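# missing the sequence, but the structure's below:
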């Protein structure tokens, strides 16, 4: 059963700029690579809620508080909630941005399309991961190894660069030595504000609500 109010209590930003929204106040977020996400979306069908997309990544909005009990399916699939690393933000596109490849609404927020049921999404993603592992759609396309810069016909996903506010991409490596020696990247998507701004420098909730706008005005 999809968990969503008839009319969303939160709406995407207006205007032309991506806005950084605090996770956990209105919703949590589940991020997945597009190859897995598209499989999950097909399984969810009309049960899916709104989805943001950014190059090779997809983002579902789920009810706030559910990220804490999220089952780890694969290391590229992340559930982000308010309690995991202090205050966490995600880039959210304006409501009018509905085409890619940059950050946009693949399925826009609407009166009947808002949050996705967390359990149903987990089930769909779990099945999508299993199908991908079984080669349900055949072998992966050749990719360039991020370690040796040579093409490989058997690419292994080693990392996904964050793309919630800028272009993101999936990084591949040759199987074996290249994949095993690829350094683990710290995911900026999971950084808290103190990590980004330094001790005592993170903006307060009040200052975020009254930050300067494009013309110097403050947002209320």
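Received, thanks. All values reported here derive from a predicted model rather than from experimental measurement.
# could you use CA atoms for every contact and neighbour count after this?
Noted.
# show the contacting residues for the residue nearest to residue 108 when sequence neighbours are not counted.
On the basis of C-alpha to C-alpha, 6 or more residues apart in numbering, the spatially nearest residue to residue 108 that is not a chain neighbour turns out to be residue 50, at 5.3 Å. Under the criterion of C-alpha atoms under 8 Å, 6 or more residues apart in numbering, the contact partners of residue 50 comprise 60-61, 105-110, 113-116.
# so which of those is the closest to residue 160?
Nearest to residue 160 among the contacts of residue 50, counting by C-alpha to C-alpha, is residue 60 at 16.6 Å.
# ok, which stretches of this protein are strands?
Assigned by DSSP state E, the chain shows strands spanning 19-22, 27-33, 51-54, 57-63, 78-80, 89-92, 104-107, 143-144, 151-152, 156-161, 169-173.
# next one for the comparison:
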């Protein structure tokens, strides 16, 4: 996975998307569920919702998202986005949330984030189509591990 770290300090900067990271944006309710119950990495929380930075080469899979995720999640692969600096872990404004028990890193693994958002969206907005399997492969969520027999 691509390596990236935000600038040091506790400020925010307008940074270019698409070179070192792309951004997955979701409503606050989904972000709160993911950081509480999911296995995804560091999240940017702010007044506009929740966001995760992913490797820029991993954006193509998001274009094929199933409903209900596609209606509530957006991917920013071009342009600019406000990104908090490494030390900004409290609001107001955009700040990092590091879920407890999840290895500290700045870019989030796409399969786990996709699966976490699918579960959160189903719980919040209703069931997803039956053709939308969890992408963690039985490695990311306790329920998936039990289904996979691991």
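The structure has been received and is ready for your questions. These numbers were taken from a predicted model, which means no experiment stands behind them.
# quick TM-score on the pair, please.
Structural agreement between the overlaid chains, expressed as a TM-score with TM-score structural alignment, normalised by the length of structure 2, amounts to 0.68; 121 aligned residues with a C-alpha RMSD of 2.7 Å.
# circling back: format the strands of structure 1 as CSV; extra columns: mean neighbour count and distance to residue 123 of structure 1.
Formatted as CSV, the strands of structure 1 follow (neighbours: other C-alpha atoms under 10 Å; distance: least, C-alpha to C-alpha, whole Å):
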stretch, mean neighbour count, distance to residue 123 of structure 1
strand 19-22, 17, 26
strand 27-33, 23, 13
strand 51-54, 26, 17
strand 57-63, 25, 14
strand 78-80, 24, 14
strand 89-92, 21, 24
strand 104-107, 21, 20
strand 143-144, 18, 29
strand 151-152, 16, 31
strand 156-161, 20, 22
strand 169-173, 21, 23
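# can I get those strands in TSV including distance to residue 71 of structure 1?
Converted to TSV, these look like this (distance: least, C-alpha to C-alpha, whole Å):
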stretch	distance to residue 71 of structure 1
strand 19-22	22
strand 27-33	11
strand 51-54	20
strand 57-63	14
strand 78-80	9
strand 89-92	20
strand 104-107	24
strand 143-144	29
strand 151-152	31
strand 156-161	19
strand 169-173	22
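# what does the residue nearest to residue 108 of structure 1 correspond to in structure 2?
Using TM-score structural alignment, the equivalent of residue 50 of structure 1 in structure 2 is residue 42.
# quick one: its match from residue 126 of structure 2, how far?
Residue 42 of structure 2 sits at a distance of 26 Å from residue 126 of structure 2 (criterion: C-alpha to C-alpha, to the nearest Å).
# ok, now how distant is residue 102 of structure 1 from residue 70 of structure 1?
With distances taken as C-alpha to C-alpha, residue 102 of structure 1 is found 27 Å from residue 70 of structure 1.
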